[in-house]
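A.B. asks: here are the coordinates; sequence isn't available:
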């Protein structure tokens, strides 16, 4: 598995069973068609998506996100940088969690100063800026990667609700 594989799977979930092609995923995530294809192959092998590469195995993905992601794709808050708010600094999560310290994905177009969190892949900020739902889900994943226990519990609850109520 590679970090962008998680983003590809999350993006598929946000498409609500719409008809899509590899190029649709590639364009919306700012990665190449071949990267999407290889990502889907790895996800089939890992049991996170079906052999037809259309239906994400939500239970398996949720288990991986909650229990494995922090070990496979860990993150440590870094230097102060301007960027796009993530983790508990995302506007959606600020309704549950308050903190004096902001976390951001570094970006020249960012307006918030905070500790840098390494995105899962290079063009994640661009993809998130064009898709509010993807952005919210990726911020929840960052809570799991860098949050404290209480914050992680909130993120897990929200992820469960989102993943099981997406039709």
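C.D. replies: Here it is on my side, so go on. Because the structure is a prediction, the values reported are computed rather than measured.

A.B. asks: drop to CA atoms for contacts and neighbour counts, all remaining ones
C.D. replies: Fine.

A.B. asks: Tell me how far stretch 20-31 lies from the chain's centre.
C.D. replies: Centre-to-centre, stretch 20-31 and its host chain are 16 Å apart (CA atoms, centre = their mean, to the nearest Å).

A.B. asks: residues in contact with that stretch?
C.D. replies: 8, 11-12, 32-33, 35-37, 123-124, 126-127, 130 (CA atoms under 8 Å, 6 or more residues apart in numbering).

A.B. asks: Among the residues you listed, which ones are in strands?
C.D. replies: Among the contacts of stretch 20-31, no member falls in strands (DSSP state E).

A.B. asks: My assumption is that residue 82 lies in a strand; please confirm.
C.D. replies: Yes: the assignment for residue 82 by DSSP: H, G, I helix; E, B strand; the rest coil puts it in a strand.

A.B. asks: so who does it touch?
C.D. replies: Counting by CA under 8 Å, 6+ apart, residue 82 touches 104-114.

A.B. asks: got it, and residue 75?
C.D. replies: The contact partners of residue 75, taken as CA under 8 Å, 6+ apart, are 117-118, 145-146.

A.B. asks: what's the distance between the residue nearest the centre of the chain and residue 34?
C.D. replies: Note on the chain: the residue nearest the mean C-alpha position is residue 138, at 2.7 Å, using CA atoms, centre = their mean. Here residue 138 is placed at a distance of 22 Å from residue 34 (CA to CA, to the nearest Å).

A.B. asks: do residue 164 as well
C.D. replies: 29 Å.

A.B. asks: want to compare, so here's the second one:
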């Protein structure tokens, strides 16, 4: 096994995809649905195991640990600065899962020519993220909530974490 040289942004996406899929999955399933090579999925799972975010058998995500990482480390480890106004897929507080909770005239989007919303661009955690979320609404919601933690204000972060805990099946603490 390779040495742990720190988490990579797509490691978070892999863990969220496992939560989205549930118990029955294979590395091949993750690779195909996330558009990430099988070897990179394997390395990602190893990094997450060493970081104690997934069980040693690499089948069970430690959801409480992942929430703590998202809440306390994500914005520092994988920071994001909103960019130019572009057309794209809504994310953070602009995504449907959060839009009803916040009134804002500024939108955040993942840049995409297929998007229907204009807003400040947010770089996704990995290049094929938009392709991956088009077929998985639960993953889309979780990644939009994660972006809200990365770029949002206090109220937006708190609401995003509350909704993530609900999706994960955790009590709000």
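C.D. replies: Perfect, thanks for sending it. Everything quoted here is computed from the prediction, not taken from an experiment.

A.B. asks: what's the TM-score for these two chains?
C.D. replies: The TM-score (TM-score structural alignment, normalised by the length of the first structure) is 0.96; 164 aligned residues with a CA RMSD of 0.8 Å.

A.B. asks: on that earlier part again, could you dump the contacts of residue 82 of the first structure into CSV with distance to residue 28 of the first structure and neighbour count added?
C.D. replies: What follows is these, written out as CSV (distance: CA to CA, whole Å; neighbours: other CA atoms under 10 Å):
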residue, distance to residue 28 of the first structure, neighbour count
104, 21, 31
105, 18, 25
106, 20, 24
107, 18, 16
108, 20, 10
109, 19, 11
110, 20, 15
111, 23, 13
112, 24, 19
113, 26, 18
114, 26, 24
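
A.B. asks: Dump these to JSON lines, plus secondary structure.
C.D. replies: Shown next, in JSON lines, are those (three-state DSSP):
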{"residue": "104", "secondary structure": "strand"}
{"residue": "105", "secondary structure": "strand"}
{"residue": "106", "secondary structure": "strand"}
{"residue": "107", "secondary structure": "coil"}
{"residue": "108", "secondary structure": "coil"}
{"residue": "109", "secondary structure": "coil"}
{"residue": "110", "secondary structure": "coil"}
{"residue": "111", "secondary structure": "coil"}
{"residue": "112", "secondary structure": "strand"}
{"residue": "113", "secondary structure": "strand"}
{"residue": "114", "secondary structure": "strand"}
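
A.B. asks: Quickly name whichever of these is closest to residue 64 of the first structure.
C.D. replies: Checking the contacts of residue 82 of the first structure against residue 64 of the first structure with CA to CA, the nearest one is residue 105 at 22.4 Å.

A.B. asks: Map that closest one onto the second structure.
C.D. replies: Under the alignment (TM-score structural alignment), residue 105 of the first structure pairs with residue 110 in the second structure.

A.B. asks: so what corresponds to residue 43 of the first structure in the second structure?
C.D. replies: So residue 43 of the first structure corresponds to residue 48, using TM-score structural alignment.

A.B. asks: Which of the three states applies to its match?
C.D. replies: Here residue 48 of the second structure is recorded as helix under three-state DSSP.

A.B. asks: what's near enough to touch the residue lying closest to it once chain neighbours are set aside?
C.D. replies: Distances taken as CA to CA, 6 or more residues apart in numbering place residue 54 nearest to residue 48 of the second structure, at 5.8 Å, with adjacent residues excluded. The neighbours of residue 54 of the second structure, taking CA under 8 Å, 6+ apart as the test, are 15, 45, 48, 60-62.

A.B. asks: What distance do you get for residue 54 of the second structure to residue 68 of the second structure?
C.D. replies: Counting by CA to CA, the gap from residue 54 of the second structure to residue 68 of the second structure is 13 Å.

A.B. asks: do the same with residue 81 of the second structure
C.D. replies: Counting by CA to CA, the gap from residue 81 of the second structure to residue 68 of the second structure is 22 Å.

A.B. asks: contacting residues around residue 56 of the second structure?
C.D. replies: Counted by CA under 8 Å, 6+ apart, residue 56 of the second structure has contacts residue 49.

A.B. asks: Which helix in the first structure has the most residues?
C.D. replies: helix 149-165 (DSSP state H).

A.B. asks: For it, which outside residues touch it?
C.D. replies: 13, 58, 62, 66, 88, 96-97, 137, 140-141, 143-144.

A.B. asks: related to what we said a few turns ago, who are the contact partners of the match of residue 43 of the first structure?
C.D. replies: Contacts of residue 48 of the second structure by CA under 8 Å, 6+ apart are 7, 11, 54.

A.B. asks: which position in the second structure aligns with residue 118 of the first structure?
C.D. replies: When the second structure is aligned by TM-score structural alignment, the residue opposite residue 118 of the first structure is residue 123.

A.B. asks: same deal with residue 153 of the first structure?
C.D. replies: Residue 153 of the first structure maps onto residue 158 in the second structure, by TM-score structural alignment.
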